[in-house]
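**Q** following is a predicted model, sequence given first.
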Amino acid sequence: MKIKTLSSFVASLVAGTTLCATSGSALQQEVDAARRAKKNSVTLTQKEYRIPTGVNLTKFKDFTIDGNGAKIVITNPRSQAFVLWNSTDITIKNLTVDYDPLPYTQGVITAIDGKELKFTIDAGYPRLTPELQLNYIHIFTPDGRRWKENCPDVYGKLKMLSPDEGIFTMRKSYDVEIGDRFAVNYRSPAAFDINRCGKVTFEDITIQASPGVAFLSRYGHGEELFHRVKIIRGTPPTGATAPRLLAGNADGINIASNRGGVSVRDCEFSYLGDDSINLHCELMPLVSKVDEKVIDTVYPYPKSSTFLEEVYTPGDRVIFVRSGDYSVIGEAKIARIEVSPRSKAVASQTPDFFPVHSTRGFTVYEVEFDRPVNFPEGSFFYVPVSSAQGFEIVNNYFHDHRARGLRLMSSNGVVENNRFERLKSCAIALGGEFNWWREAGWCENIAIRNNKMIDIGWGSMASPDNYVPAVVATFARLDQYPGFYHGNRNLEITGNEIKNAPGAGILLNYCDGVKVSDNTIENVLLSKGVPGRDKGFKDPTPVWIQNSVNIEVQK
């Protein structure tokens, strides 16, 4: 999503956010007291904690917080609820997180004049402020139960007329009517902000609001477990009669630059401002060659919040790809990585390589490989082991949210026995967001089995510029289309039930070696035009094969 505060959002999303200060709250005091007493757990004693900033777990080891059913209400909508920093073997369980005031507001469309939407803010929800004069809104049905069908992301400009009303001027005409409800949200730090951590476990946690990603993890080196976690809307705030529209302002789980596997089981994700789950590693540019084995690369975030040298280790496999179609041009192994002494000379090129880049700073790394890397400057590379490989996503319910259910740019995983309903984009996307977001990489060794996917893609799937125009889509986001490299490999898509979508049931694009069998696909390709036609897609079928080889399709 393109948003007014994109640079600051991406800085927090990719590089990690600033640690919240220790609040001195009763909750922090209970945690700190247990640690001073050299206990390895604390059971919370209050039913509700209202605190301005979250719990800070810095350099904790082998520690459990049992919420004992407590509700934690953060009273600063720009703060995290929990910060885990350089900690390992941490478990947080049995609690609910909410925000008051909420980190978004909402209202109803009262009049329409051409592309101008006049609106009022719902009673009991935060009043309009200048920082909410953003360039997008979410449109819901008049009863607030669902995102509105056949209404893609609505872009334009919000103008505040008073704290209670405003006008949103749409960039183009969208299917919006008087009485439709809307939400507008900024994006701020994550509710759970996890940096440089070993194994972490989250069990029986409910999140009812989040100012950014619900769980954001970077630079990890251990397994991350999410079991029986729910992201669902809470009850209306005091003085409100309209139901809440959002449960989270961005993704549910977003993990990158992480060497550990991920387990997501028996969870529920709903009413999110973006994807449910995003797993990826960083796409790094080959900016300049120092010698035949040594290069400089740049990362568009400051060293104070960047720790790739802790994630990339000697012996790690590196894949080099060509700019443009991102075809693989070679491999090597890391021998050494450290901050480059040529930072000032290299950093000026950062905007050339990152369409979305931060204004907060940069880090230039010198990387040495185990062999000559005779690839042109301007190529890219990524380190597959840092994409949270070895994931399992099993027995979850994904429903009623913007964007995609799963955005997977990792390998060696299974997606099984999940239910997906009423998502604005595709249910499962496999492949690299190479262009624009610079998220890698190609996907290998993934099984998608026995999932149910119903009423998917009624927000954006039919768009002519959609590059994932199917319920299950393998893809690559490229500089130019079509591409012809077959980088998504050894995939299995079996036993799934797919019903009701404007696009295809399954899209196999840029693949080599896929088995498709025993899937039930009904009532798809309902769009009048060809979804994704601006990206070169043509001749759609329920199982749609484009630019792929070695595909086995069985009934």
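**A** Sure thing, it's come through. Numbering: from 1, shown residues only.
**Q** every contact and neighbour count from this point should use C-alpha atoms.
**A** Will do.
**Q** how near is residue 120 to residue 111?
**A** Relative to residue 111, residue 120 is positioned 10 Å away (Cα to Cα, to the nearest Å).
**Q** those two: who's more crowded?
**A** Counted by other Cα atoms under 10 Å, residue 120 and residue 111 do not tie: residue 120 has more neighbours, with 22 against 15.
**Q** and the more buried one, what helix or strand is that in?
**A** Secondary structure assignment for residue 120, by DSSP states H and E: strand 116-121.
**Q** output the contacting helices and strands for the helix or strand where residue 489 lies.
**A** Residue 489 is part of strand 488-494 when elements are defined by DSSP H and E. For strand 488-494, the contact count by 3 or more Cα pairs under 8 Å, 6 or more residues apart in numbering; DSSP states H and E identifies strand 444-449, strand 511-517 as packing neighbours.
**Q** ok, then the element right after the helix or strand hosting residue 351?
**A** Using DSSP H and E, residue 351 sits in helix 350-353. Where DSSP H and E defines the elements, the next helix or strand beyond helix 350-353 is strand 363-369.
**Q** which residues sit against that following strand?
**A** Strand 363-369 is contacted by residues 293-303, 306, 332-343, 346-347 when judged by Cα atoms under 8 Å, 6 or more residues apart in numbering.
**Q** residue 432 reaches residue 444, doesn't it?
**A** No: Residue 432 sits out of contact with residue 444 when judged by Cα atoms under 8 Å, with a separation of 11.4 Å.
**Q** put this next to the previous one:
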Amino acid sequence: MSGTADEGVWHRQVPVSDDGGATLRAAIRDACEWTSAAGSRSAVIELAAGVHRIDPPVGDAAGAAIVISDASRVTLTAPQAELLFADPHREAISVRGSTDVVLDGFVLDYATPSFTQGVITHVDTEASRFRFAPAPGFPDFSDRVLFTGTGYGTLRDPRTGGLKPESRQTFMIEYAAEPAVDGSFLVTVEASDRGWMSHIEQGDGFVVGHRGDQHGIRIQESDSVTVRSVTIHAAPCAAILAHESSGTVLRDVTVARRTGSTRWISSNADAVHCQGGRRGPSIVGCRFEGMHDDGVNLYVHALTLSGLGERTLVLDGEGPVRQGDLLQLVEASTGTVLAEVEVAELVASEPRLVIVDRDLPASVEVGAAVYNRSNALPGFRIAGSLFHDFRGIGVRLKASGGVIEDCRFENLSGCGLWIANDPGWSEGPLGSRDVVVEGNTFRATPADVSLRSWPHSAATVMIELFDGADGPAAGRAHERIALKDNDIQQRAAAAVFVGGATDVSIAATRIDQGGDSWLATRDSDLMVI
């Protein structure tokens, strides 16, 4: 390892070695110390060309393999390097409490995937069961860290690894932890999905992923983190997760299976998953392929109203609240927006005490969900990106003041664009505002035949409000959404669905119509040009 520090810029080169990442971790610690000493300092860590095998740090039983913490103005660049992580149970890279950090140019992969894939060897339709034989080289259900006994799996074409066409593609399942004598495992389809048992056939491929809290790259409580020209081939959960982080930039990022690989999926969950932030992400020129869940998901989690006065709220839960923030109070069971108020004053206490700028209506009661609209990733941009061939929805949007433009969505099991709250996960707020969807192309989506009339995916482009039972909620919380110059192949009940919205415009839209009507609406005010 060699390094210099000239004119306020610290630079170090990290060679390929067999130390499991110890040299890289040391370089990161030195870079953080150098830049913390003065605000004018910056640091660049350059990895040599080749494969850098990264083992878990000694003495750390659960943390990420690589940690960048409390850093400023630090760049990790490796345009001809691969970071190959040895432990499929833990996170690869974690950026915590940092600002102006750049991750640039490298490939991120795991030596062993954190999912299993294989072939269905026997089907018992009457008992709603089948036997699953994992392929060699993949973990199996006896790994109780990766596989908890319940979850979901996806049907695959075993020749290509792609989602099985013209079928229900996702099944909720329970599975045994011990194999039979022949090495296969017993899988039971849950009651909710048994009506589609006829779609499961002997010889089908099947994938079961891990859904924990370990990610390819985690960006935690950080600002202005840039991930540039990085390729992620595998991740235990999301490829990139940004939690309470603002101004995240993803440029020319690829999440996809390695060319020539026998793996059927890339990340176990979303390609990009953003939970709260003062400024939304910029996602430009990216390619997202093969994930076992959605492409991009933008939202803020709900707080809980645990106490109530005339102009006083007591809030439980994580997530920042500042003076001037706009809070949305919601009756979660019905999906009713009860009030939106601004924070006039914060009172230091635990749980938090907030004084708001106006009297609350009588309909507001203890137990209401509270979404901080000011922390719900406003000002996002998703542009020039490809969403291709994965299980899930292209973009799940609960953010406002942003644009989705010049993207291509194709061969997704769910709809291409889904602008709606998600009550089952307390993801909101209710209603996106001031959103432009322009110049996008949608093809072969939704591909899962069972989702084409499902309330959450009954259209290729879906705008809706949901109550706590996933039914339609009263009110028109979506406002000022413009759809223009989009090219849509209709595969669902409608190409476009608009519900619970006002001031929606649809202009210059080209529809390859696949049903009786390209547009469906519910309790909305919209204009079609």
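**A** Perfect, thanks for sending it. Since the model is a prediction, treat every value here as computed from it, not as a measurement.
**Q** if we can go back for a sec, so where is the strand holding residue 489 of structure 1 in structure 2?
**A** The alignment of strand 488-494 of structure 1 onto structure 2 (TM-score structural alignment) covers residues 478-484.
**Q** check the fit of the matching stretch onto structure 1 and give the mean distance.
**A** By mean Cα distance after the TM-score superposition for structure 1, the fitted stretch 478-484 of structure 2 averages 0.8 Å away from its aligned residues in structure 1.
**Q** which parts of that stretch are buried?
**A** The neighbour-count check on stretch 478-484 of structure 2 (16 or more other Cα atoms under 10 Å) flags 478, 479, 480, 481, 482, 483, 484 as buried.
**Q** hang on, the earlier thing: dump the helices and strands packed on strand 488-494 of structure 1 into a markdown table; add distance to residue 328 of structure 1 and mean neighbour count as well.
**A** Shown next, in a markdown table, are those (distance: least, Cα to Cα, whole Å; neighbours: other Cα atoms under 10 Å):
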| stretch | distance to residue 328 of structure 1 | mean neighbour count |
| --- | --- | --- |
| strand 444-449 | 14 | 21 |
| strand 511-517 | 13 | 20 |
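**Q** next, format those as JSON lines and append distance to residue 386 of structure 1.
**A** Formatted as JSON lines, these follow (distance: least, Cα to Cα, whole Å):
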{"stretch": "strand 444-449", "distance to residue 386 of structure 1": "14"}
{"stretch": "strand 511-517", "distance to residue 386 of structure 1": "22"}
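**Q** please identify which of the ones you listed is closest to residue 138 of structure 1.
**A** strand 444-449 (30.1 Å; Cα to Cα).
**Q** the closest one vs strand 511-517, what angle?
**A** 20 degrees (axes from the mean of the first three to the mean of the last three Cα atoms, to 10 degrees).
**Q** could you tell me where strand 444-449 of structure 1 falls in structure 2?
**A** Going by TM-score structural alignment: strand 444-449 of structure 1 matches residues 433-438.
**Q** quick revisit: in helices only, show me the contacts of strand 363-369 of structure 1.
**A** Assigned to helices by DSSP state H, the following of those qualify: 343, 346, 347.
**Q** ok, the last one to residue 326 of structure 1 distance?
**A** The span separating residue 347 of structure 1 from residue 326 of structure 1 equals 23 Å under the rule Cα to Cα.
**Q** select the longest strand from structure 1.
**A** strand 61-74 (DSSP state E).
**Q** next SSE after that strand?
**A** Going down the chain from strand 61-74 of structure 1, the next helix or strand is strand 82-85, by DSSP H and E.
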